[in-house]
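J.: Fold the following for me, if possible:
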Amino acid sequence: MPIEAIRDFAKEDLNAVDRVIRQRLHSDVPLIRQVSEYIVQSGGKRLRPLVLILAARACGYSGTDHHELAAVVEFIHTATLLHDDVVDESALRRGRATANALFGNAASVLVGDFLYSRAFQMMVGVGSMAVMRVLADATNTIAEGEVLQLMNCHDADIDEERYLRVIRFKTAKLFEAASRLGAILGGVESRIEQSMASYGMHLGTAFQLIDDVLDYSGDLHQTGKNLGDDLAEGKATLPLIYAMRTGSPEQAALIRAAIERGGTEEFPLVLRTIQETGALEYTRARAAAESGLAVAMLEPLAPTRYKECLLQLADFAVTRTY
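T.: Sure, this is the predicted structure:
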């Protein structure tokens, strides 16, 4: 089942989420409307809202609070993108100019703050302490992950364990929260709730690892970003970590220097080293292992079309090209 088929299956719920997003983006401040509308409607995959919707339905939920919470998750994700692009000084995302490139850093940061605060207003409206706890913990962990990533920039000594910690904090945590929230709405027992949270964590980890692969093998027109963006920012992602660990001393020294300096001057040589050491294949294998763990976490769920879609999302995470 391709991702388009999954989205089509959940189309009614996703359309309801989009209506909530548009309604909740309203502000009497024109610049807030302009920037937030630009970033929210810039072609994102809406994967985190989709995970929450499918998880809630797979756990037997039949109300409408999942629409509000899916929008909350998307707002939190969007706020992190706005802040990320400022920190990374990015000019391109999803094939379009970033909000900070168009509107400036100050506007991007402040509108990101608006989206965070609007998300918290919305989650309070659901009236569940468990929901608020999950989202409050998630946003705090994501912020820690952002700082960890900043500390790791231009650090060629980062190892695989440290890098995976950044992924789990910065990227996978919101997938985990989305999946857990679906389980909470479904009122399942704590054992299944924890399994659903683990599903999201492993899914998000696999998703980010494939992002790392695509940074050295993707197509600009599909990924919306230039090859080597991570290297330009001095980020030691898993393909670089593995290539340094398994390559020759000369190859390791080349990658180390490229990470410490940043930029893309050595990108062709670094890319050749990554290819020669099998670093992309290794990273894909790690992503596939995470996807397999995500699939295993769904075992307690009764067989439904929603569960099947969650299984297919785990496959999409590692087979995607964008």
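
J.: From now on I want contacts and neighbour counts done on CA atoms only, so please keep to that.
T.: Noted.

J.: Tell me the helices and strands packed up against whichever helix or strand Leu102 is part of.
T.: In this structure, Leu102 is located in helix 99-103 according to DSSP states H and E. Identification of packing neighbours for helix 99-103 by 3 or more CA pairs under 8 Å, 6 or more residues apart in numbering; DSSP states H and E yields helix 30-40, helix 65-88, helix 105-126.

J.: Any idea which of the ones you listed gets closest to Thr246?
T.: Thr246 lies closest, by CA to CA, to one member of the helices and strands packed on helix 99-103: helix 65-88, at 28.4 Å.

J.: Now show me the structure for the sequence below, then we'll compare the two:
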Amino acid sequence: MNQSLAQKPHDQLAAALSGEMEAVNRLIRTRMASEHAPRIPEVTAHLVEAGGKRLRPMLTLAAARMCAYEGEHHLKLAATVEFIHTATLLHDDVVDESGQRRGRPTANLLWDNKSSVLVGDYLFSRSFQLMVETGNLQVLDILANASATIAEGEVLQMTAAQDLKTGEEIYLQVVRGKTAALFSAATEVGGVIASADEAQIKALYDYGDALGIAFQIADDLLDYQGDSKVTGKNIGDDFRERKLTLPVIKAVAQATDEEREFWRRTIEKGRQQDGDLEQALALMDKYATLAATRDDANGWANKAKAALSVLPDHPIRQMLSDLADYVVARLN
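T.: Have a look, this model is predicted:
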């Protein structure tokens, strides 16, 4: 692992792309305005200004820079990616009935569900306006497909999250929808707008896809073994919310009839009681599913790094490789 990981790769990327990110942030503020509905910028600003890492738009800028793009359309694409991400967060918080995100009250709690859904719709519309302005049909195709995949993944998660028949293949499909689709689209469009060759565009897609999967698997694992001060989540939140994530899916696959009945009661039926989380953790320990999940996350991080090999030799390429390491370094 590169020694520069001590500086956090996303901070390195932010520093390397600071001028372009400032331009993207200005564009975001301009385009989230609404002359006729002041609630739109109020709700949007609450989330956009919440101090997120802006990782997805940075990936678009990084891909374009690495492929020697000279122009300004990548700024619009980076803002597009952030708008799509913000819209999905607004919708997710309504669906999940969340009260907190990034340590702050959610928009649906501060305003209401209707405002969150409608402002999310507005941001989706804004994102399509921005991507059309680039005049690139391939970019429009990639981001439109990603938007559809994200929505499809959310619906699939809703039906699969509490069904013990959900296996690793369906889990991966959900993860590709809810997380990896926007990562891969973000990196791919950066290469497309820079007129990179087909092999490089494919490599950028593969990098974003594998990075997004590693990122989500790591997040799901941290729910059971993370530091709540760092993650902002309490240990076992996913269990209490009856979410079938990879550590549990692996435990269910190996469960005895008695253990399967425990999972059915707690996850499918939601009849949880004191001591259930501890029993769930004991079953995961029995079958070493946390370690197996960590191995999966590391495997996807390695796939992300391997995809970079055909891309131009550029300082940003090393930062993207370090970023893949950092995503899973949180697990150690």
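
J.: TM-score for this pair?
T.: Once superposed, the chains reach a TM-score of 0.95 (TM-score structural alignment, normalised by the length of structure 1), with 322 aligned residues with a CA RMSD of 1.7 Å.

J.: thinking again about what came up before, onto which residues of structure 2 does the helix holding Leu102 of structure 1 map?
T.: In the comparison with structure 2, helix 99-103 of structure 1 aligns to the range 107-111 (TM-score structural alignment).

J.: Now do that stretch: everything it contacts.
T.: Counting contacts by CA atoms under 8 Å, 6 or more residues apart in numbering, the residues outside stretch 107-111 of structure 2 that touch it are Val43, His46, Leu47, Leu90, Asp93, Val94, Ser98, Gly99, Lys114, Ser115, Ser116.

J.: switch the cut-off to 6 Å
T.: Applying CA atoms under 6 Å, 6 or more residues apart in numbering, the external contacts of stretch 107-111 of structure 2 come out as Gly99, Ser116.

J.: just stretch 317-330 of structure 2 next, same as before
T.: Pro9, Phe215, Ala301, Lys305.

J.: For the second one, I want the exact helix or strand it lies within.
T.: Element membership of Phe215 of structure 2 [criterion: DSSP H and E] is helix 198-225.

J.: buried residues in that helix?
T.: Burial within helix 198-225 of structure 2, assessed by neighbour count using 16 or more other CA atoms under 10 Å, is assigned to 200-224.

J.: Show the subsequent helix or strand relative to it.
T.: Toward the C-terminus, helix 198-225 of structure 2 is succeeded by helix 228-231 as the next helix or strand (DSSP H and E).

J.: Over in structure 1, find the residue span that following helix aligns onto.
T.: So in structure 1, the equivalent range for helix 228-231 of structure 2 is 220-223, judged by TM-score structural alignment.

J.: With structure 2 overlaid, how far apart is the matching stretch on average?
T.: Superposed on structure 2, stretch 220-223 of structure 1 shows a mean distance to its aligned partners of 2.2 Å (mean CA distance after the TM-score superposition for structure 1).

J.: mind listing what's buried in that stretch?
T.: When burial is assessed from 16+ other CA under 10 Å, stretch 220-223 of structure 1 yields the following buried residues: Thr223.

J.: now stretch 139-155 of structure 1
T.: Within stretch 139-155 of structure 1, the residues that qualify as buried by neighbour count (16+ other CA under 10 Å) are Thr139, Thr141, Ile142, Gly145, Glu146, Leu148, Gln149, Leu150, Asn152, Cys153, His154, Asp155.

J.: Buried residues in stretch 188-198 of structure 2, which are they?
T.: Along stretch 188-198 of structure 2, the positions that meet the burial threshold by neighbour count (16+ other CA under 10 Å) are Glu188, Val189, Gly190, Gly191, Val192, Ile193, Ala194, Ala196.

J.: which bit of structure 1 covers it?
T.: Using TM-score structural alignment, the residues of structure 1 aligned to stretch 188-198 of structure 2 are 180-190.

J.: now do stretch 45-56 of structure 2
T.: The counterpart of stretch 45-56 of structure 2 in structure 1, counting by TM-score structural alignment, spans residues 37-48.

J.: quick one on the thing from earlier: by how much does the helix holding Phe215 of structure 2 deviate from structure 1 on average?
T.: Superposed on structure 1, helix 198-225 of structure 2 shows a mean distance of 0.9 Å to its aligned residues (mean CA distance after the TM-score superposition for structure 1).

J.: Name all residues that make contact with Ile142 of structure 1.
T.: Applying CA under 6 Å, 6+ apart, we find Ile142 of structure 1 in contact with Phe169, Lys170.

J.: what do we get in structure 2 for Val126 of structure 1?
T.: Under the alignment by TM-score structural alignment, Val126 of structure 1 pairs with Thr134 in structure 2.

J.: Hmm, Leu54 and Tyr306 of structure 1 touching each other?
T.: Yes. Under the criterion of CA atoms under 6 Å, Tyr306 of structure 1 makes contact with Leu54 at 5.5 Å.
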